[in-house]
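S.K.: can't give you the sequence, but here's the structure:
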């Protein structure tokens, strides 16, 4: 049977003892990327804005990932002739969490985007990450005709808006694929532990709807994102229910701050109570792709994790020249393979540059026209946006780590069958023992 979203056994609250934050300051990391671009911007730059979370209470590393992708996009344009006859990109980046503690996420993000639109007069913007900020920020951009590219999974943000574009995938894109994959493994009982954010609830609702349509049975427990740091009782309850699959619906934000998201703390506590590695685990976004962090936090019991991902990795032979340039430059600079969120920001900046060349002039109106008229060179081949259809996602796959300490480039693709290179491996099975 389906359990209520508000469980009778609540997640434990321990906000008085939050994890210690020892991570590098994300704002400083963003500034490194932005300054590196602006050093070469010149006197008449192409001004592109970034509004993304760069501090708590948001997903503070999101802005770092976006700024790294945007930096490489600016470098690619500069090294390939510039834009509109040789002009280079200038990045103007604002932390959309600047006043979030006092004013809330949405008001803070809109204020930062307003600065880009009215004071800095950028030609386009990117970087929206949290679903709870995306709609109000998109409304502002639509009202002033500012082209904006979205980096998150909001399912409807591009609908009915001419100024909003996305090259990333939405919740509506990934949820059916995830449930088809679980159905294909023979799973019947699925437990979800979900954060009460907009993303967490929308993701859980969509997964449950898609799963129940496929005959799957659900136990669902929601938790308060801002205060909960102890999920052991809920994980024990899930273990007693004996699911075939556990969906870890944690995020990259955690009560009280901290260097890692609650997705990892849920994982570690699931291991502690014995839920893992005996039950298959799927997560709702691609944080395992940062493989060094994943294996450091999860250890060997984290083997077998499944996640939805863009059909992208450095070794794929179908990568285009621009994708190969990005992958090699990113890996050389940062020492690891690029996450798809960096790839998305890179793609957005290079599309803006190509569209301006097509327009032949520097104006927001001309850029919007060009974005709907031209065809763009991207890592996955030619890409177009049609009027009324500004959501152009990549192909998606379900990936799985099947041997401890794999890199994401080595991870198996297990779904859909037409793209799979390996079969699903159940818990406690590795490639060596299969």
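M.R.: Done, it's in. What you are looking at is a predicted structure, and each value in this text was computed from that prediction instead of being measured. Numbering: from 1, shown residues only.

S.K.: going forward, measure contacts and count neighbours with C-alpha atoms only.
M.R.: Noted.

S.K.: Reduced to three states, what does the closest residue to residue 390 other than its chain neighbours come out as?
M.R.: Counting by CA to CA, 6 or more residues apart in numbering, residue 390 lies nearest to residue 165, which is 4.9 Å off, once chain neighbours are set aside. Recorded secondary structure, residue 165: strand (DSSP: H, G, I helix; E, B strand; the rest coil).

S.K.: Now do the contacts for residue 165.
M.R.: 147-150, 158, 390-391 (CA atoms under 8 Å, 6 or more residues apart in numbering).

S.K.: Swap in 6 Å and give it another go.
M.R.: 149, 390-391 (CA atoms under 6 Å, 6 or more residues apart in numbering).

S.K.: Same check on residue 277?
M.R.: Counting by CA under 6 Å, 6+ apart, residue 277 touches residue 301.

S.K.: next one: residue 128
M.R.: So residue 128 contacts 52, 150-151 (CA under 6 Å, 6+ apart).

S.K.: try this one next to it:
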């Protein structure tokens, strides 16, 4: 599925016009292509389920997928193109800064956009009635992650980070949550420091945890290897709140060294019946266990299909429908509301877990904290 760009399929004379949804996802580097593959798998599986159930008022639902490659300008251009192709709505995207560019352009063009996976709180500069989000806001999930750190006794935390609005926001959330409890957050520039230099800073700084606020696989994987091999850092927690260990590539590259790295995962401890059925179908399609990102993709199309069925294929009516959405998603009932600081309609909240890979069995996940 990597690199896939779906075009409008040829239409037979005897079939009704399709209802088209534009889908954005990172499918090539430097985007997180594995996340994009899972996202598109969920989007596509849901679209097939909609069509198996009769489509949108008898019209087939069709996805037009565009690869953003983690490039905000490319995403904005894709939104322009898809709007010109007449899509009823936009869906998807994983990277926060890319989703923000897409959301801003969609709002200006009047195209409804349901964001699947990006979590940056301020998804738009100003409140945008036509934009909604399935994923939780970053501040919600990362505060829960900070609570897990505090509960585990970590008050001196270091973050290896790179310049980005997303990583900067994460650092600020962690610092604000830890500070009232006497906690501190020290920033280490992952662009300026080699993995060995990061280890030196950790050894001399007294932090008990290092959080990876960086991309995957570079430089996250070399950082983990260096910390795990350094005898001075035995017992230092390595964490990755953004979810890097969720995907199979992490385990394949790091093996046992990638275990016991807590991260945020947007799944309940037990999936409802719909989620279990969708999870099995996604596993067959992906050839591996589906990530939470795949479930986010499925829920996105399920919500949009319900809105299009009940409100009709009209952009303005779709954009005005978020407050009335009531859909049973793969991870629980989905409703939208206005949440301060986000500027968009928000599912508040999807289930959130802090999990890690079990050192005794790295293919198995352990739930460490829920909220």
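M.R.: Sure thing, it's come through. Just so we're clear, the structure is a prediction, and the values are computed from it rather than from any experiment.

S.K.: quick revisit: and the contacts of residue 165 of the first structure, which is closest to residue 95 of the first structure?
M.R.: residue 149 (16.3 Å; CA to CA).

S.K.: where's that closest one relative to residue 70 of the first structure, distance?
M.R.: Counting by CA to CA, to the nearest Å, the gap from residue 149 of the first structure to residue 70 of the first structure is 12 Å.

S.K.: the more surrounded of those two?
M.R.: More crowded of residue 149 of the first structure and residue 70, by other CA atoms under 10 Å: residue 70, with 31 against 28.

S.K.: so what's the spatially most central residue of the second structure up against?
M.R.: Centroid check for the second structure by CA atoms, centre = their mean gives residue 117 as the closest residue, at 3.0 Å. By CA under 6 Å, 6+ apart, residue 117 of the second structure lies in contact with 94, 135.

S.K.: Can I get the contacts of residue 165 of the first structure in a markdown table including distance to residue 359 of the first structure and secondary structure?
M.R.: Formatted as a markdown table, these follow (distance: CA to CA, whole Å; DSSP: H, G, I helix; E, B strand; the rest coil):
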| residue | distance to residue 359 of the first structure | secondary structure |
| --- | --- | --- |
| 149 | 18 | strand |
| 390 | 18 | coil |
| 391 | 21 | strand |
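
S.K.: buried residues in the strand ranked longest in the second structure?
M.R.: Longest strand in the second structure, counting residues (DSSP state E): strand 361-370. Within strand 361-370 of the second structure, the residues scored as buried using 16 or more other CA atoms under 10 Å are 362, 365-367, 369-370.

S.K.: As JSON lines, the residues you listed with distance to residue 140 of the second structure would be great.
M.R.: Formatted as JSON lines, those follow (distance: CA to CA, whole Å):
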{"residue": "362", "distance to residue 140 of the second structure": "27"}
{"residue": "365", "distance to residue 140 of the second structure": "22"}
{"residue": "366", "distance to residue 140 of the second structure": "21"}
{"residue": "367", "distance to residue 140 of the second structure": "18"}
{"residue": "369", "distance to residue 140 of the second structure": "14"}
{"residue": "370", "distance to residue 140 of the second structure": "12"}
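
S.K.: from those, which is closest to residue 47 of the second structure?
M.R.: residue 365 (29.0 Å).

S.K.: Matching that closest one against the first structure, which residue comes up?
M.R.: Residue correspondence to the first structure (TM-score structural alignment): residue 365 of the second structure is matched to residue 411.
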